[in-house]
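> one predicted model, sequence on top.
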Amino acid sequence: MQEGQFSRTALGAAGHRAAHQALEGGFFFADPLALPILGADAQAAIDKAKAQPLRRGLRLFIALRSRFAEDSAHAAIARGVRQVVVLGAGFDTFAYRLEAPAALRVFEVDHPATQAEKRRRLEAARVAEPAHVVYVGCDFEREIFVDALAAAGFDRRQPSFVFWLGVTAYLTHEAVYAALAAVAALPGGEEIVFDYAASPETIDDQAARTAHEDLARKVAAAGEPLRAYFDPPALHAQLTALGFSEIEDLRAEEVAARYAPGRAPTRRGAGARMLRAATAPTA
């Protein structure tokens, strides 16, 4: 991300979510605010999606990861969790569609420049900022987000649910593991859902490899290069060492099969994965 500017990759992800509403009718992930938050940029995102068929796999993965994360968040809220943390919130609209129970707070953690642009777009779309939303400015490469959360009223002793979408690939391995360690160290008992990129060598489908290479070039040109790839077994071992359990790691096609059994895989071999892990409360 370029200094002083909002995240262009976050805007791109919002464009994919909006295009999914228009082109697939929100089949995997329905978000009535995906188009309004983009404003004048919405039609351009849809036109771009139509003109570049290879982007469909990425678009569907972005829809699937939001569906998986939000379903997990709703399940946590139903169990009584009253702190939800959206790391790298970008232009995500979960908190603005949520019928929040009493005492629930959604902490949106992101770079201040991206937060400012999001709030400008929300105001332009006449989308109210709910009382349960707490904005927390943080630079993940330079700051420990848990410290920023605590300053904003987050209670480390209480259980929380964290989702972290579209971020890990743009950080260093050190920054990713530092963030995961910070979540694991919280004593209240935590659950986290995040997506990550497996090594490009795992991409065995030529169309998917081409799409990945094209994405890598574009985000690098935007000043946000892909930086961190992970080997799934090594990642699982590291998570276990940090104290996580109940590790669930799914390929894109496995997530798609969960919501639409029998539907063709969306992005076979493309290396994009979803992971859910949890820690037990510390006595």
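Now that the structure is in, tell me what you want to look at.

> every contact and neighbour count from this point should use C-alpha atoms.
Fine.

> which parts of the stretch 51-200 of the chain are strands?
Taking DSSP state E, counting those that start in this stretch as the test, the strands found in the stretch 51-200 of the chain are 83-87, 105-110, 133-137, 160-164, 190-197.

> show residues contacting the last one.
Contact partners of strand 190-197, identified using CA atoms under 8 Å, 6 or more residues apart in numbering, comprise 65, 69, 72, 159-169, 183-184, 228-230, 271-281.

> buried sites along whichever helix or strand comes after that strand?
Next helix or strand after strand 190-197 toward the C-terminus (DSSP states H and E): helix 206-221. Buried positions in helix 206-221, judged by neighbour count with 16 or more other CA atoms under 10 Å: 207, 208, 209, 211, 212, 215, 216, 219.

> same question for stretch 4-24.
Taking 16+ other CA under 10 Å as the criterion, stretch 4-24 shows 6-22 as buried.

> now, which of these lie within helices?
Of the buried residues of stretch 4-24, the ones assigned to helices by DSSP state H are 8-22.

> stretch 68-88: which residues count as buried?
68-70, 72-73, 76-77, 81-88.

> closest to residue 264 out of these?
residue 68 (17.8 Å; CA to CA).

> distance of the closest residue in space to that closest one that isn't next to it in sequence from residue 143?
Nearest residue to residue 68 in three dimensions, chain neighbours excluded: residue 255, at 7.4 Å (CA to CA, 6 or more residues apart in numbering). Distance, residue 255 to residue 143, by CA to CA, to the nearest Å: 32 Å.

> second structure for comparison follows:
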Amino acid sequence: MTTTSVPSPASAPRLGTTAYAAAAARAAHLEVDEPPHLLVDDVAARLLGDAGTGFLGYQRAYPAEPVLATARLWAVARSRVAEDLLAASAARQYVVLGAGLDTSALRVAAPSGRIAFEVDLAPAGAGKRAALADAGLAVPATVRFVAADLRDPEWPAALLDAGLDPTQPAFVACLGVSMYLTADDVRGLALGVASLAPGSELVLDHVLPAAHRDDVGEAYAQGVAAVAAQSGEPWRFEAAPDEIRALLEAVGLAVERTGDLADAVGHLLAGRTDALRPVRIAGFAHARVPEPADVSGRAW
């Protein structure tokens, strides 16, 4: 099996290839990897439909293939980190940027009573709603779909139009998105988060530069980036942990933590006998909109 043989969801053009690949990776984790699972996403498989079954089929057929195992690890690790942080957050508003076929609004936010906003391009949002309908999944009234282009610096206005309360903090997840944006786009995205209410949080993952990758991570990056480019979704952004920290701090965010995603879930990978191993391919950052401070530096 080679990375260039990954199927394309030609029958569903409204959602990108990468949306199906990520959902299939989360779904396959429950089937081909052993418990304890890093993430229990029992909704993803239902959203794949005919367009995404090929991706799941590859995961089932080649579970130990390093590229596919890395895809599963990255998909479930970033979601696990984000959902653990969400569970610890006091924010009652949850924003998923570049939502694709992400299911956290249904699995986590809605049951916890949070209002969730799924932000994506209009065609992708339509594709997501169609996938939910085809799967017979009801969308709670607390889940709202927001059409916006994250490359547009004014994207937060669409959140306000959809009912986001600008006086209350929001928890923002941006997973599997930054690599498809330019550096300027990522700065604009971070600026948008910085414009939200104090106490708002951001968790974001990003591709690590080649110097920070191990051999498996480099092979994954070379193969998957090529496939993504062929599908019209080229990788454009990568950053070392110190670089993403500097970018976020430059727009006024207080960075709580940056690091290698594999390290963040390393304790969950110890002793596993399946194909999941720590792979140096992605980093993550957790940042917060700081509270206003008086001239002495004390928060009021």
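Done, it's in. Just so you know, these numbers come straight off a predicted model, no measurement behind them.

> ok so, going back, closest one of the ones in helices among the buried residues of stretch 4-24 of the first structure to residue 136 of the first structure?
residue 10 (16.5 Å).

> so what does that closest one match up with in the second structure?
When the second structure is aligned by TM-score structural alignment, residue 10 of the first structure is paired with residue 19.

> the closest residue to that match other than its chain neighbours: neighbouring residues, count only.
Spatial nearest neighbour of residue 19 of the second structure, excluding adjacent residues (CA to CA, 6+ apart): residue 100 at 5.3 Å. Applying other CA atoms under 10 Å, we find 27 residues neighbouring residue 100 of the second structure.

> pretty sure residue 100 of the second structure contacts residue 129?
No. Using CA atoms under 8 Å, residue 100 of the second structure makes no contact with residue 129, being 10.2 Å away.

> and residue 74 of the first structure, what pairs with it in the second structure?
Looks like residue 74 of the first structure aligns to residue 87 there (TM-score structural alignment).

> do the same with residue 84 of the first structure
Checking with TM-score structural alignment, residue 84 of the first structure has residue 94 as its match.

> which ones are touching its match?
105, 109, 114, 115, 116, 117, 170, 171, 172, 173.

> which of those residues count as buried?
Among the contacts of residue 94 of the second structure, the ones that count as buried by 16+ other CA under 10 Å are 105, 109, 114, 115, 116, 117, 170, 171, 172, 173.

> picking up where we left off before, between residue 255 and residue 143 of the first structure, which has more neighbouring residues?
Using other CA under 10 Å, the more surrounded residue of residue 255 of the first structure and residue 143 is residue 255, with 22 against 14.

> which positions within the helix or strand containing the more buried one qualify as buried?
Here residue 255 of the first structure sits within helix 252-259, counting by DSSP H and E. Residues of helix 252-259 of the first structure classed as buried by neighbour count (16+ other CA under 10 Å): 252, 253, 254, 255, 256.

> from these, which two are the most distant?
252 and 256, at 6.3 Å, using CA to CA across these.

> need the overlap of contacts for these two.
What both residue 252 of the first structure and residue 256 touch, as defined by CA under 8 Å, 6+ apart, is the set 64, 265, 266.

> ok, the nearest residue to the first one once chain neighbours are set aside to residue 152 of the first structure distance?
It stands for residue 64 of the first structure. Distance criterion CA to CA, 6+ apart; nearest residue to residue 64 of the first structure, sequence neighbours excluded, is residue 28 at 6.1 Å. Plainly put, residue 28 of the first structure is 33 Å away from residue 152 of the first structure if you go by CA to CA.

> what of residue 193 of the first structure?
Distance from residue 193 of the first structure to residue 152 of the first structure, by CA to CA: 22 Å.

> between the two, which one's more packed in?
Under the neighbour definition other CA under 10 Å, residue 193 of the first structure and residue 152 were set side by side, and residue 193 has more, 25 against 14.

> what residue of the second structure matches up with the more buried one?
Using TM-score structural alignment, the partner of residue 193 of the first structure in the second structure is residue 203.

> surely residue 202 of the first structure and residue 272 touch.
No. At 10.0 Å, residue 202 of the first structure does not count as touching residue 272 under the criterion of CA under 8 Å.

> more neighbours, the two?
A direct count of neighbours by other CA under 10 Å for residue 202 of the first structure and residue 272 places residue 272 higher, at 24 against 13.

> list the contacts of the more buried one.
By CA under 8 Å, 6+ apart, the neighbours of residue 272 of the first structure are 61, 195, 196, 197, 198, 251, 252.

> which one of the residues you listed is nearest residue 45 of the first structure?
residue 61 (16.1 Å).

> for the nearest residue to the closest one once chain neighbours are set aside, give me its contacts.
Using CA to CA, 6+ apart and skipping residues adjacent in sequence, the residue nearest residue 61 of the first structure is residue 252, 6.2 Å away. Residues near residue 252 of the first structure by CA under 8 Å, 6+ apart: 61, 64, 265, 266, 267, 268, 272, 273, 274.

> and with 10 Å instead?
Counting by CA atoms under 10 Å, 6 or more residues apart in numbering, residue 252 of the first structure makes contact with 57-58, 60-62, 64-65, 195, 265-274.

> which residue lines up with it in the second structure?
With TM-score structural alignment as the criterion, residue 252 of the first structure matches residue 261.

> isn't residue 181 of the second structure right up against residue 236?
Yes. Here residue 181 of the second structure reaches residue 236: they are 5.7 Å apart, a contact under CA atoms under 10 Å.

> which one's the longest helix in the second structure?
Under DSSP H, the second structure gives helix 66-88 as its longest helix.
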